[in-house]
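Visitor: Need a 3D model of the following:
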Amino acid sequence: METRPSASLLLPALLVAAGIAAAGFLVGRGVTMVRTADRTVSVKGVSEREAKADLAIWPLRIMASNDDLAAASATLDRSVQAVRTFLAVNQLDSTAAEITVQEFVVQDQSSMGSSGARYVIRQTIVVRSSRVDLVQQASQRVPELVRQGVVLSSGQEYGGGGPTFVFTKLNDFKPAMIAEATARAREGAEQFAKDSRSELSGIRTASQGFFEILPRDQAAGISEESQVNKRLRVVTTVTYGLR
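Guide: From the prediction side, this is the model:
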């Protein structure tokens, strides 16, 4: 004999299904919370923009080693000059960039029990420029330096060794993005009010999320700092009254 669900079990199941369907509909419209007791609805609005980095910081870490300290120092001097020439050839001379020499370090490897060359000398040339396209292009030609015998090492002071591209003009975008995010939140609230045969009675509370600077192209292993092109994002949450 076929057993049919009783009416007492069927009605709660139908109510649960209807609730799940309604929740999916509201989330799709940016509605995050509805309070029937005090007649409010909370909605989120999102604004995004594409932006381009306006500052590049590029540390070139040079290393030379030899059992003779004077010979290691001479090799380092030649490498520093080769890097300066390389930057000038790539239009990153003193007129297009601020170039500083930092972090001169000499290590006696014999004191650490190393079996390699006794002396290791390191120095860093830091390029700081607003001409980010030139820095990006030059960074792709680093193998030319290696072919000239320049030994480069990576470090963690400025990231993974390549240029860091910075966007410094976020404040110029904030007013328009906040206005857009707020307008989109209101659109979601108005649509909910229309669908529920209600009217908005004004803003009860509003909060602005943090501005995010994200890589335009998001993929594993790609950081925001390594990309010239960025994506700006902000989310606002607004609670409206309903009547």
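Visitor: Only C-alpha atoms from now on, for both contacts and neighbour counts.
Guide: Noted.
Visitor: Buried residues in the lengthiest helix in the chain, which are they?
Guide: Longest helix of the chain, by residue count under DSSP state H: helix 170-195. Of all the residues in helix 170-195, those buried under the rule 16 or more other CA atoms under 10 Å are 174, 177-178, 180-193.
Visitor: can you check stretch 136-153 too?
Guide: Result for stretch 136-153 [16+ other CA under 10 Å]: buried residues 136, 138, 139, 142, 145, 150, 151, 152.
Visitor: this one as well, want them side by side:
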Amino acid sequence: MNKNLLGIALGGLLIASGLGASGYFIGQTMYNAKVAMNTAEVKGLAEKRVEADTANWSLNFTNQTKSKDEIPALYKQAEQQQQEIVDILKANGFSDDEIDIGLIDYSAYEYRDENQVVVEQEHTLTGRIGLETHKVHDIKSVRAEVNKLVAKGYNISNHSPTYRFTKLNAIKPEMLKTATKNARLAANEFAENAGVKVGSIRSARQGNFSITDSGEEYGDLYKIEKDVRVVTSIEFYLTE
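Guide: This is a model prediction of the structure:
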């Protein structure tokens, strides 16, 4: 073979070998980088049963008369009823700071015949008393006490209390820690099936905290027991 041709052939072989080797290292580097960047995104759930710490309750009481002349006496009667209700609340352990005594409102309605002549009048005094307290378990008994006034002829609208949980910030760190732990458990299960290992966290997104009455899909006002829930989305690195 011609020396020049042999040189060219050897040169080509060496170049080809060099390209092949460099291609292997480039390919291996890209493969390793791909493995290093492989990730799995999983969701971690945390739930906690809590009790409401604040209760709000209100009632209305009304007194009516058909005579305008009886309004002063009716107003005095309404004030007496108001005080009696407040006394019941205080006897059950509630303080002035927890009790909100509303104004006694007056309203009037006239009934007219076909000639627009007033044939009857109705004068109404309506009082409102509200209660905001942290003694959430004492509301039920005091409502029962107030209802006994109905037997005395009081016209009372005893509204359903509402219960709120206001200490979410106090349990957020613990719940987020639990959600992250549960997410890693889910990632480990995935990684085991895939033959890889779970590494560090690449990114994390916190979902909204939700509060619902225990056992309910929505609504968070009418039960003392509440369910707090949060779901986090966490992306983990996967390694060989």
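Visitor: list the helices and strands the helix or strand following the longest helix of the first structure packs on?
Guide: Along the chain past helix 170-195 of the first structure, the next helix or strand (assigned with DSSP states H and E) turns out to be strand 200-208. Counting contacts by 3 or more CA pairs under 8 Å, 6 or more residues apart in numbering; DSSP states H and E, strand 200-208 of the first structure packs against helix 170-195, strand 229-242.
Visitor: One more pass at 7 Å, please.
Guide: The elements that strand 200-208 of the first structure packs onto, with contact taken as 3 or more CA pairs under 7 Å, 6 or more residues apart in numbering; DSSP states H and E, are strand 229-242.
Visitor: Where does the strand it packs on end up in the second structure?
Guide: Aligning strand 229-242 of the first structure against the second structure (TM-score structural alignment) gives residues 225-238.
Visitor: which ones are touching the one residue sitting closest to the centre of the second structure?
Guide: Geometric centre of the second structure, nearest residue: residue 211, 2.7 Å, by CA atoms, centre = their mean. Residue 211 of the second structure is in contact with 220, 226, 227, 228, 229, counting by CA atoms under 7 Å, 6 or more residues apart in numbering.
Visitor: how near is the last one to residue 55 of the second structure?
Guide: Between residue 229 of the second structure and residue 55 of the second structure the distance, using CA to CA, to the nearest Å, works out to 21 Å.
Visitor: Of these two, which one has the most company?
Guide: Taking other CA atoms under 10 Å, residue 229 of the second structure and residue 55 do not tie; residue 55 has more neighbours (23 against 20).
Visitor: Just the element for the more buried one, please.
Guide: Residue 55 of the second structure belongs to strand 54-65 when assigned by DSSP H and E.
Visitor: ok, the closest residue to residue 55 of the second structure other than its chain neighbours - how many residues close by?
Guide: Of all residues not flanking residue 55 of the second structure in the chain, residue 163 sits nearest, at 4.5 Å (CA to CA, 6 or more residues apart in numbering). Applying other CA under 10 Å, we find 25 other residues in the vicinity of residue 163 of the second structure.
Visitor: Same question for residue 108 of the first structure.
Guide: 16.
Visitor: next one: residue 7 of the second structure
Guide: Using other CA under 10 Å, the number of residues around residue 7 of the second structure comes to 12.
Visitor: what lines up against it once you look at the first structure?
Guide: By TM-score structural alignment, residue 7 of the second structure lines up with nothing at all.
Visitor: which residues does residue 7 of the second structure contact?
Guide: Taking CA under 7 Å, 6+ apart, one finds nothing in contact with residue 7 of the second structure.
Visitor: so which helix or strand takes in it?
Guide: Assigned by DSSP H and E, residue 7 of the second structure falls in helix 3-37.
Visitor: Counting neighbours, show which residues of the helix or strand that that helix is followed by come out buried.
Guide: Later in the chain than helix 3-37 of the second structure, the nearest helix or strand by DSSP H and E is strand 39-51. Buried residues in strand 39-51 of the second structure, counted by 16+ other CA under 10 Å: 39, 40, 41, 42, 43, 44, 45, 46, 47, 50, 51.
Visitor: picking up where we left off before, now, the buried residues of stretch 136-153 of the first structure that are in helices?
Guide: Using DSSP H, those in helices are 136, 138, 139, 145.
Visitor: In contact with the second one, which residues?
Guide: In this case it means residue 138 of the first structure. residue 90.
Visitor: Residue 154 of the first structure contacts residue 161, correct?
Guide: Yes - the criterion here is CA atoms under 7 Å, and residue 154 of the first structure meets it with residue 161 at 4.8 Å.
Visitor: circling back: so which of the ones in helices among the buried residues of stretch 136-153 of the first structure is the closest to residue 237 of the first structure?
Guide: Closest to residue 237 of the first structure out of those is residue 136 (37.9 Å), distances taken as CA to CA.
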